[in-house]
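J.: heads up, no residue letters with this:
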């Protein structure tokens, strides 16, 4: 993914901004021009949904968020209030911050943030029109800040940590909300817009006066993974900056914490250990350990036999495909475009073995664990996390399809059917 691949002003973001103007004052802070020099709106004009068509009919000469202002904007003082709200009502986040160090540092650092007007506007749009994303952003920022404290990162770098976490999903506001809906089955073409959002966010932030370069780079890299399975550039290991590693782990941790499923969180850390920074995961484990021992009401646990058999079928499909691929010279060599596939599937098989199952007979151990609800619940967490891991592999295959050295999609079809069975 190159910077030149980033789309222009998104109609989805323009719609959010203009609709926000129906309930609060959104004002043009300067004249708004089309790229051909046509003046669209004068300085001081009030923006609302009536201007949506006009603002999307032309390519704008400047990004919309740089020429607008809003009343009741999300500034540093409001962010501090929002953090206090979360900490007051959520014991997990209070204990997380207390275990990390001085909990007052978060409020002090937030209150002293110098937010560019563009960032204030985007956070305001997020709070007003993307409330779940705003809540996720705030909680991710608390986790990232606590992790940075415990890691001993200098206090002078705390603002960059907060800015990276607060802005990490700015690019998602340019994505069609239907694609982000959890009930929507994303197509390969739609997934391209999801994968571009870190680049979009980076482009929006990298040239803002006073915005930390480390924070903009973390926004760009927060979906990269240490094993090279991430996006947009499939970076490996030390190619990924430390701040990006913190935000990446905080991002995924918040997603699981939202469901109050500590067992699933521990399973996520175990299964995804090769993908995330080990030091960061160790710190998060320690910060959350007072919660980890609390019982989780898992409810009735469904018989996992069918899911285990499906996993067995997947591994057999890989065995068949691997036999064909190995006939090609050096298909699994480190420099081969196919090497990632060998590495990812070897990791899946290894995880199955680590869980105590024979990959060739996945149901062999079920007989003696059927009457143990605790073990069955852990197995369910493992299978849930494995589902995400396999879906990520399917996405990675699609992202890398241009590199696959002439390998036909038909050859991958059987494997893909097992990686993402719900769409076949």
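T.: Cool, got the structure. All values reported here derive from a predicted model rather than from experimental measurement.
J.: going forward, measure contacts between C-alpha atoms and count neighbours the same way
T.: Will do.
J.: thought residue 281 was touching residue 269?
T.: Yes - if you go by CA atoms under 8 Å, residue 281 and residue 269 touch, sitting 6.7 Å apart.
J.: residue 280 contacts residue 244, correct?
T.: No - contact criterion CA under 8 Å: residue 280 and residue 244 do not qualify, at 11.0 Å.
J.: ok, second structure coming up, stack it against the first:
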């Protein structure tokens, strides 16, 4: 696995270096060793403080050593800081007690965070990653807590897996430091932007190996934290057991870390895990349900109906489905000039699309309008809330299929790529446009 990963480039990534400079305005970051360019000329001396001036001197050079291993902060995220964040998260999200209520001897998940070992370079990298957004540290810690909880139930007393989940959870998004912040902040991405964003697990795994010195299990967890068992994850579209145990656990934990933050989290998680079986390992899903069952029984969730027009949402989903069906029929017509390569890819995605369509129909939300006069206000409110959850999950699955086509289109010749992008646009809800060389910019995708 590690041999297939790219190496950190000799020339500093401008987005990473700018994030380091931004953090240096808040806390001291210094060069831990002399910096030489690829011609052997020393351009900066050890001990120099990182600043905008350092950025200007470094950014135009190829370096003997990557800048990532040559910087150090005196204030990396401490065990005490990670514990504080973890305790805040557990206090605010009581449902996590079901997942994180374990101990191995005297060790608890919070203790794991307080004592996880990392090098000086790794600590600096994590500090820069946490500084990127206000929620970055909280998301990382939440993901690590959930991953450790699932790992403990799945492979009790497996210290290597537990360590990989602790470090993998904390570091899983460090690759985003290499991505243009404008891309990270965008609500919708063009295909070219999406392909850039989708590289962050690969970059993160390379940083885990070359900067942090993490073991192979932790590297794979970071590389695979957006892979799904059904093959519609990224960056490698792996399926089932081709994803490592650590990758499967961290992928599920990453999904749950977003859902637990939302109102009525139990209900959202329940719908998300049921609506499309096969995305995650069934045994892991069953374990999560078991871990949450007691907590859910004790909780009283407040269900708030969405303000959006549910009927309009139903209509929107049906239109998107119709658009996909139309483009599929056109591309697969015996008289179409579609190449065999495209037909194989479209057929594979369409099979998965048919499963999404079936899942949507099975929920019954399309018939909600018929129930308006037959339910009392509480029942109607709950039905509308469930419908909102279903729409979100269905839209997310269609988006995943669209992203898969975009990634495959990026590896094909122009005509084949345009055919795939037409279907990708329909899946993402983007209006169809004429097939031109600029069509890549007309498919809007949501970052995950």
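T.: Good, I have the coordinates. None of the values given here were measured: they were computed from a predicted structure.
J.: which one's more surrounded, residue 280 and residue 244 of structure 1?
T.: Set side by side, residue 280 of structure 1 and residue 244 show more neighbours around residue 244, with 27 against 22, by other CA atoms under 10 Å.
J.: trace that one over to structure 2, please.
T.: Using TM-score structural alignment, the partner of residue 244 of structure 1 in structure 2 is residue 247.
J.: with residue 18 of structure 1 instead?
T.: That one, residue 18 of structure 1, aligns with residue 21 by TM-score structural alignment.
J.: tell me the contacts of its match?
T.: Residue 21 of structure 2 makes contact with 50, 51, 52, 55 under the criterion CA atoms under 8 Å, 6 or more residues apart in numbering.
J.: from residue 392 of structure 2, how far out is the equivalent of residue 307 of structure 1 over in structure 2?
T.: Taking TM-score structural alignment, residue 307 of structure 1 has residue 313 as its aligned residue in structure 2. Distance check for residue 313 of structure 2 against residue 392 of structure 2: by CA to CA, to the nearest Å, it reads 10 Å.
J.: same check, this time on residue 209 of structure 2
T.: Distance from residue 209 of structure 2 to residue 392 of structure 2, by CA to CA: 36 Å.
J.: likewise for residue 164 of structure 2?
T.: 31 Å.
J.: okay, those two: which has more neighbours?
T.: residue 164 (28 against 14).
J.: what does that one align to in structure 1?
T.: With TM-score structural alignment as the criterion, residue 164 of structure 2 matches residue 160.
J.: from what I can see that match touches residue 210, true?
T.: No - Residue 160 of structure 1 is not in contact with residue 210 according to CA under 8 Å; the separation is 10.5 Å.
J.: and stretch 13-20 of structure 1, what's buried?
T.: Buried residues in stretch 13-20 of structure 1, counted by 16 or more other CA atoms under 10 Å: 13, 14, 15, 16, 17, 18, 19, 20.
J.: what's the closest non-adjacent residue to the second one?
T.: Which is residue 14 of structure 1. residue 52 (6.7 Å; CA to CA, 6 or more residues apart in numbering).
J.: look at the one you found and tell me its secondary structure.
T.: helix (DSSP: H, G, I helix; E, B strand; the rest coil).
J.: so it is in contact with residue 13, correct?
T.: No - using CA under 8 Å, residue 52 of structure 1 is not in contact with residue 13; the gap is 10.2 Å.
J.: after the helix or strand that contains the match of residue 307 of structure 1 comes which helix or strand?
T.: Residue 313 of structure 2 belongs to helix 310-332 when assigned by DSSP states H and E. Once the chain leaves helix 310-332 of structure 2, the next helix or strand it forms, by DSSP H and E, is helix 340-363.
J.: what is that following helix packed up against?
T.: helix 310-332, helix 377-409, helix 414-428 (3 or more CA pairs under 8 Å, 6 or more residues apart in numbering; DSSP states H and E).
J.: so which of those helices is nearest residue 227 of structure 2?
T.: Residue 227 of structure 2 lies closest, by CA to CA, to one member of these: helix 377-409, at 10.9 Å.
J.: you'd agree residue 23 of structure 1 is in a helix?
T.: No - counting by three-state DSSP, residue 23 of structure 1 falls outside a helix, being coil.
J.: how near is the counterpart of residue 206 of structure 1 in structure 2 to residue 218 of structure 2?
T.: Counting by TM-score structural alignment, residue 206 of structure 1 lines up with residue 209 in structure 2. Distance of residue 209 of structure 2 to residue 218 of structure 2, computed by CA to CA: 9 Å.
J.: repeat for residue 190 of structure 2
T.: Residue 190 of structure 2 is 31 Å from residue 218 of structure 2, where distance means CA to CA.
J.: try residue 261 of structure 2
T.: Residue 261 of structure 2 is 25 Å from residue 218 of structure 2, by CA to CA.
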